[in-house]
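Q: How does the following fold in three dimensions:
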Amino acid sequence: MDSLRWRVPRKLPLVKLVGAGALLAVGLLFADGDVVRLGLAAVAAAALALWAARDLLAPVRLEADPSGVTVVAGFAGRRHLAWSQIEGVRVDTRPRMGMRTEMLEIDAGDSLHLFTVYDLGVPPGEVAQALTERGYL
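A: Sure, this is the predicted structure:
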């Protein structure tokens, strides 16, 4: 059986990098000689660029195969969890600010791994359904 993979949507890192450039440009335009304003814009742009770099270095956030799942750990590392280590997989749905948000939760006992649609590229409910259909859960 081949593995199932879920990744960050391909456009998301590009949007983050464009946003970082826009922040830097706005900082340059409105700093008006104030190094604090320029510094804050540069720090915010750098943080957004670093976030985009993570998406480019580790685009696959979750991979499942008969042996278990591999999840992103840390900035761009990987951690394999055997199915025997996984205590539960569930989709947490909550209303927030008039919108419904979903998160896929993978409980490995000593660690909890959370994934949103922005990590997986598809709604978390679809991922849980795919794992169930393959007989992994």
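Q: CA atoms for contacts and neighbours, from now on please.
A: Fine.
Q: ok, W51 - contacts?
A: K16 (CA atoms under 8 Å, 6 or more residues apart in numbering).
Q: which element is it on?
A: W51 belongs to helix 35-57 when assigned by DSSP states H and E.
Q: now that helix: how far from the chain's centre is it?
A: How far helix 35-57 lies from its chain's middle: 17 Å, per CA atoms, centre = their mean, to the nearest Å.
Q: Next: stretch 58-77.
A: 11 Å.
Q: cool, and stretch 70-87?
A: With CA atoms, centre = their mean, you get 14 Å for stretch 70-87.
Q: one more to line up against the first:
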Amino acid sequence: MTEMPEPVLRWRVRRDLLVLKVIAVLVLALLTVLSRDDPRGMILAGVAALAVAALALRDVLAPVRLSADGEGLVVVKGFAGSQRVPWSAVERVRVDRRTRFTSRTELLEIDTGEGVYLLSRFDLGAPCQEVADELRVFRTGT
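A: Have a look, this model is predicted:
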């Protein structure tokens, strides 16, 4: 008898956001070249191109920011690394909502007691509350 593979849930950066970052890098690189006569503009555009390129590279190297299976979670850590967190180490999963001026942010917060992992909807490719609900159902079955 063959063993059924264990279900795995994965949340990743949306591909369209990666494409937008690559386009932004190309536009900023072009602006850098076109700003040869303006040293400040050239430096500003060049630094911006490098920063966006670093963000795009992270999306290529670590597209899956969070996954869950029967043993626990795998969460992105650092620039492109990851860390396995067993379910027994997860103390709390919640959505942190903050409003500042007219801007509202939501972050998925995974608290292990020894550390806190924060993931945005841009990291997850889905609304944070939806991911928190899916994790709860996956973990507890209810």
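Q: about what we covered before: which bit of structure 2 covers the following helix or strand past the helix holding W51 of structure 1?
A: Toward the C-terminus, helix 35-57 of structure 1 is succeeded by strand 60-65 as the next helix or strand (DSSP H and E). The alignment of strand 60-65 of structure 1 onto structure 2 (TM-score structural alignment) covers residues 64-69.
Q: got it, and stretch 41-48 of structure 1?
A: Under TM-score structural alignment, the match for stretch 41-48 of structure 1 is residues 45-52.
Q: now the residue nearest the centre of structure 2, nearest residue through space, not along the chain?
A: Centroid-nearest residue in structure 2: D123, 2.3 Å away (criterion: CA atoms, centre = their mean). Excluding the flanking residues, the one nearest D123 of structure 2 by CA to CA, 6 or more residues apart in numbering is V13, at 5.0 Å.
Q: Tell me who's in contact with that neighbour.
A: Counted by CA under 8 Å, 6+ apart, V13 of structure 2 has contacts 59, 63-65, 122-125.
Q: if I pick R10 of structure 2, what's in contact with it?
A: So R10 of structure 2 contacts 64-68 (CA under 8 Å, 6+ apart).
Q: With P66 of structure 1 instead?
A: 1, 3, 136.
Q: change it to 10 Å
A: 1-4, 82-83, 134-136 (CA atoms under 10 Å, 6 or more residues apart in numbering).
Q: distance of it from L131 of structure 1?
A: 10 Å (CA to CA, to the nearest Å).
Q: How about R61 of structure 1?
A: On the measure of CA to CA, R61 of structure 1 and L131 of structure 1 end up 15 Å apart.
Q: Closest one to M42 of structure 2 out of the contacts of V13 of structure 2, please.
A: D59 (25.7 Å; CA to CA).
Q: Surely that closest one touches D123?
A: Yes: using CA atoms under 10 Å, D59 of structure 2 is in contact with D123, at 8.9 Å.
Q: so is the residue of structure 1 positioned farthest from its centre in a helix, a strand, or just coil?
A: In terms of distance from the mean C-alpha position of structure 1, G33 ranks first, at 36.6 Å (CA atoms, centre = their mean). Per DSSP: H, G, I helix; E, B strand; the rest coil, the local secondary structure of G33 of structure 1 is coil.
Q: elements contacting the helix or strand M103 of structure 1 falls within?
A: If you go by DSSP H and E, M103 of structure 1 is part of strand 99-107. Under the contact definition 3 or more CA pairs under 10 Å, 6 or more residues apart in numbering; DSSP states H and E, strand 99-107 of structure 1 sits against strand 88-96, strand 112-115, helix 117-120, helix 124-133.
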